[in-house]
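Asks: structure here, sequence nowhere to be found:
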């Protein structure tokens, strides 16, 4: 009887929880659509379910992570799932540390607006903020989380950071150093001893950088290996912190060992793909010299390049050192595994929302079907950089198999055009209105076009220019420009107009040539004959008809901000093919760019620029066509075109008449100032010479600091200068600016 009752109760219980589903409904569900939610169930309308199946379905919905609670209700076969959604984080703020740094929100906080509230994620973000502050060398930092429920039900999260104190390294000792000068370690380590006036540029502030403590010993050891100390050992630094004053003493225990000299250089090719003699020609290490790890790495890279240029894209150069500790010599071994030759299967371009694909492809030296070349790959990157159309570019190598790869070209578009609508008022010229439109990559076609109109009560200037660097995607280029201007001065007026046209050809990757023609007319009128400067020589109307020839070499890696390479150009102008002017001009320009990041650890750039111009009077050289110095491009600190040989009229007035030869050069050092805003600081020293018969007739210089800014409307330079060798009568200036020029 008892067994029968137990069976009966069991059947009744199963019958209670076994229900037929007539309908399935959802209440409070936002993040999942009803069709998706239905597909997640293991049953459908008309099926019979029990409590186990129902509980499993509730758990499945809850695991999606969108809900704080999920439950179900059954009413006469109608199944309804009810959801309590998690709150949405609608605002995220960071106070007390890098408050306006959007990158920190994405890289450190890692919580986006619109994400679901999750307490564990907030705690993880808090920990990351604390760790990031600690990496800056600050200890005892505290981060608090404030949560505020807004009227719409969403949550505002605020991370409040109270930065701790910075630890300053007061003393840094090196124990066991005999063979090297410890001063050279300061060039490579991040944690340095505090120096007097450490806040001043170029001095060490002594702030401890915790993230670099583990790497500094490796940097010191690498320095030793550049001088042949292959057995050098550098222990992690011993740090003694005074928490009362937040200062620290550090010391390194170093065992130098002996200097190793190169006993031999071996080249081991797994398969012989290149003459060994060609490899030895590019190796800088020499037998008998002290070993240098930096030269060793450079040689390995050069070997890799020369073989990769033979289409062995996956070549491996494994350097090895066979040390003889008895006589302290080392045999250098380069083991070369070339692999198979590799062909380019496809080239994929991305990121060019504006620039046409063909504009990018024509700058690439590798295309589908071509054999791989590492030099071609690098030259392609540099060629894209010289366009000036992109903020940056990368070319990724995607391996398909041992003998095929795809190239993925990724570019980031940069603003290439600007519209200027401006005006002003001057006591001399009155109201000035300017309208200008210019684009170096109009409609993404690679064509440069600009138009400008400027008018005031005394001046009118109109100009139009258009140029195509690759006519019909060929190696030929073409340009056309026209201008007209009128200026009214107190004692005379000048009306000028002109036109120029030309074509060029790119002979190689870095060498191009140009042939052009220009014609201009310059007419003086309303000359005040009673003026003290009314010497007829200075107001003779003339026409100029000139042939222009130019050649240029350019292997830099970027148009606006190159970090490597140099440019050399030589131009000639012959006037006298019609018109009144008859002269010959030569213009020589040189620029060298060196990125210093590998040497000093941050993105500094050294630039040297020089120019030599010469003019010969073969009939008539107008004063307006002679050379003048001053301003950005020659000697800063002096007004533009103000440095020149002079003449004095009968009333003692000084008149600048220009020179027939000039040489100027500039040395510049550019530093990152606000990288995220694309601002850089530049310091410079200029010096120039000018004269008629000799360059020594006039000599002026200038120095100063400036701001280089890639603004939304184009690159801008703001220069603050001081003149050098200033003489009586010189026209100096302390501020200049320019827009759109190469830095």
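Replies: Everything's here; your move. Just so we're clear, the structure is a prediction, and the values are computed from it rather than from any experiment.
Asks: from here on, just use CA atoms for contacts and neighbour counts.
Replies: Fine.
Asks: what comes up buried for stretch 719-736?
Replies: 719, 720, 721, 722, 723, 724, 726, 731, 732, 733, 735, 736 (16 or more other Cα atoms under 10 Å).
Asks: residue 527 against residue 494, yeah?
Replies: No - look at residue 527 against residue 494 with Cα atoms under 8 Å: they stay out of range, at 9.6 Å.
Asks: so can I have TSV of the buried residues of stretch 719-736 showing distance to residue 113 and secondary structure?
Replies: Output for the buried residues of stretch 719-736, formatted as TSV (distance: Cα to Cα, whole Å; DSSP: H, G, I helix; E, B strand; the rest coil):
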residue	distance to residue 113	secondary structure
719	41	strand
720	43	strand
721	46	strand
722	50	strand
723	53	strand
724	56	strand
726	59	coil
731	57	coil
732	54	strand
733	50	coil
735	44	strand
736	44	strand
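Asks: ok, second structure coming up, stack it against the first:
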């Protein structure tokens, strides 16, 4: 046996020595190539013709070819001094298909496969297919679908091609049948379960809730419970273990967690360590943690974030703030040490603006509050973003901070701006019994030639009115943001052809005005203006509310003459805006107060005040759902007197409602009607020349009156809107800033504080037409109208378009309904 073993050992050594004997390669032959070029294959070999190789070198060549990723099978042979490689190429992926996937979108799957180099045109590596199946199955298990199966199917095609098809059988998600919490004594199960997002065994009628099991959701619930205890002083609280059991049929899971509540701890003091950059007093004043109070984890986190924000305001953008608790378990007390490491102050080297295809770079740069060369301030960056988004020609703004290579304390900032149509092509066509065929056309450019200046030409014409105006405003007439603008306007109104018993008159009005705005701070602005206007009235119908207006203008020598007057008007206004966007805001508020008054040397002396307030409250973190509340108030009146008559608000300055500000009601239908007094008369004496009898005035107590169908407006107005802004169905995230859908409720009224209802007590109303409304007290502000509906607004290339479908909830006699309305150039 010993001799035999020795003989075998010598034979093995002899064979090894023979196999390792080198030989010189005279030729290399490669067989089986189809797609891969011969040169590419030879480049992966560790030897070439003329080299001396061994069997070990040949084995290394197999590994090198496999590493290239082009081949499924590699065999090497030696024929004398010739080395022969027989290769089988990997098939090329011709197409990738997905079937049955719902939780995972095709785009997500494609991105995941591309990251693993499984894409059309690439060779297929079969070794990755099993890991893909396992990875996708694990994903479905993580979202509670334990019955899910994923199978990769290969369909081989001619010319060594293959179609890869991923077939999904997702199955139903497992529901959380029961959640057991063990070890809790301070808070009962019901309290702790209310903190969790995961719900257990939901009854069928709670269809808005879900008891679907998801691994990530459960992990978040564990953190929520821990935060719940930490926020109430239980500093030593811990979840000692957790188990998730799946039912045999894989349709239900049972969750068990074991907790150790511990005891409550009180804070004995707060100390600061590190570098507070000289802001010790500010940081201490803004720290909400007080000695003697229970430990509160949320307050500790808030304090750390607050200190980091303060440091970032002064250029320390990479600060680290940590809280170290010194726990006294015996007395159940804790002392907190807040360690502050501000790091290096960061400066801004360069600010780039991208995406502005139409707007000049300087228009955006003048809105920036973060300056090049200054230290980096998060507050200044956010304010800069907000100011850019408030521009009416900007849809969205994002910024990115990039480190400067090789320099630790400098960064570059890029603002990426997405512009939206800055022009507004105002056009509309409508028809109504009152106004007939009506259309308007105009062009307003909020970003004229990319300069940031606004310019506009507006033309509005219908059956009874024609107006035209030209306006121009430079919002940065000076470098510090003082704006300057001007307007020229002309209008011609003819109500004289609209039939009897309506507030008929003809008017021509033209004028010129200028405005100036002065910024007070980032959110407040004062506006001032002056206007000269000339009005020429004729054929003014004599309804009762006009008696004061006419008597202060009439020429006693020509009572039937034209009424022409010149007004010199001054305006003053205040605007405060914290809105996050110029169009379609979702957060912040807007307050606007404006007063216009004619000067004492004007022919008419009056004032008119408007106030508007809007508040947007985001209901979700991404602002897809928001609540908007809006209030519009207006009041105007005359001051002084002439010829024994007090000045009143001119009738053509009256507030109106219905249409755009009270959707669901017909345009200008809400508010006081014109009252036409019909004097009583008695037969007179016979006329010996003309014949007949000329009537004589009768007893005023027997006068009659009639009421117009449409409103003439009033000197006071109040309109309120409550609007729920919702995601627009069938539209993606990219269109959220250009299309808005909302559900609204409008309520309001227009009234006349000077109307004397008692003046018509005892008189008889004589109806001139069938739909004439009954006279009511037009000085009553409580005659509130209400409507509700749905609105869709779209910032189109022509400008903002608003479509509203509304229904009247509360109305009064004579109010006319307009279920569908369409406006151009109006947004909320």
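Replies: Looks like it arrived, so ask away. Please read all numbers here as calculations on a predicted model, not as lab measurements.
Asks: so who does the residue nearest the centre of the second structure touch?
Replies: Among the residues of the second structure, residue 586 comes closest to the average C-alpha position under Cα atoms, centre = their mean, at 4.9 Å. Residues in contact with residue 586 of the second structure (Cα atoms under 8 Å, 6 or more residues apart in numbering) are 579, 580, 616, 617, 618, 623, 626.
Asks: how much space separates residue 827 of the second structure from residue 742 of the second structure?
Replies: Applying Cα to Cα, to the nearest Å, the value for residue 827 of the second structure to residue 742 of the second structure is 12 Å.
Asks: which one of those two has more residues nearby?
Replies: residue 742 (21 against 16; other Cα atoms under 10 Å).
Asks: could you pull out the strands for the stretch 101-250 of the second structure?
Replies: Ranges of strands in the stretch 101-250 of the second structure, per DSSP state E, counting those that start in this stretch, are 149-157, 161-169, 175-182, 238-246.
Asks: so can I have TSV of those showing distance to residue 195 of the second structure?
Replies: Converted to TSV, the strands of the stretch 101-250 of the second structure look like this (distance: least, Cα to Cα, whole Å):
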stretch	distance to residue 195 of the second structure
strand 149-157	33
strand 161-169	33
strand 175-182	13
strand 238-246	15
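Asks: so for residue 719 of the second structure, which of these sits nearest?
Replies: strand 175-182 (49.0 Å; Cα to Cα).
Asks: that closest one vs the first structure, mean deviation?
Replies: Following the fit onto the first structure, the mean deviation recorded for strand 175-182 of the second structure is 4.9 Å by mean Cα distance after the TM-score superposition for the first structure.
Asks: now do that strand and strand 238-246, the angle between them.
Replies: 150 degrees (axes from the mean of the first three to the mean of the last three Cα atoms, to 10 degrees).
Asks: quick one: list the elements packing against strand 175-182 of the second structure.
Replies: In terms of contacts (3 or more Cα pairs under 8 Å, 6 or more residues apart in numbering; DSSP states H and E), strand 175-182 of the second structure is packed against strand 252-260.
Asks: how far away from the center of its chain is the strand it packs on?
Replies: 40 Å (Cα atoms, centre = their mean, to the nearest Å).
Asks: can you give me the strands for the stretch 551-700 of the first structure?
Replies: Going by DSSP E, counting those that start in this stretch, the stretch 551-700 of the first structure shows strands at 564-579, 582-595, 605-620, 646-648, 654-656, 661-674, 679-691, 698-711.
Asks: after superposing, tell me the mean distance of the first one to the second structure.
Replies: Taken against the second structure, strand 564-579 of the first structure registers an average deviation of 3.9 Å after superposition, with mean Cα distance after the TM-score superposition for the first structure.
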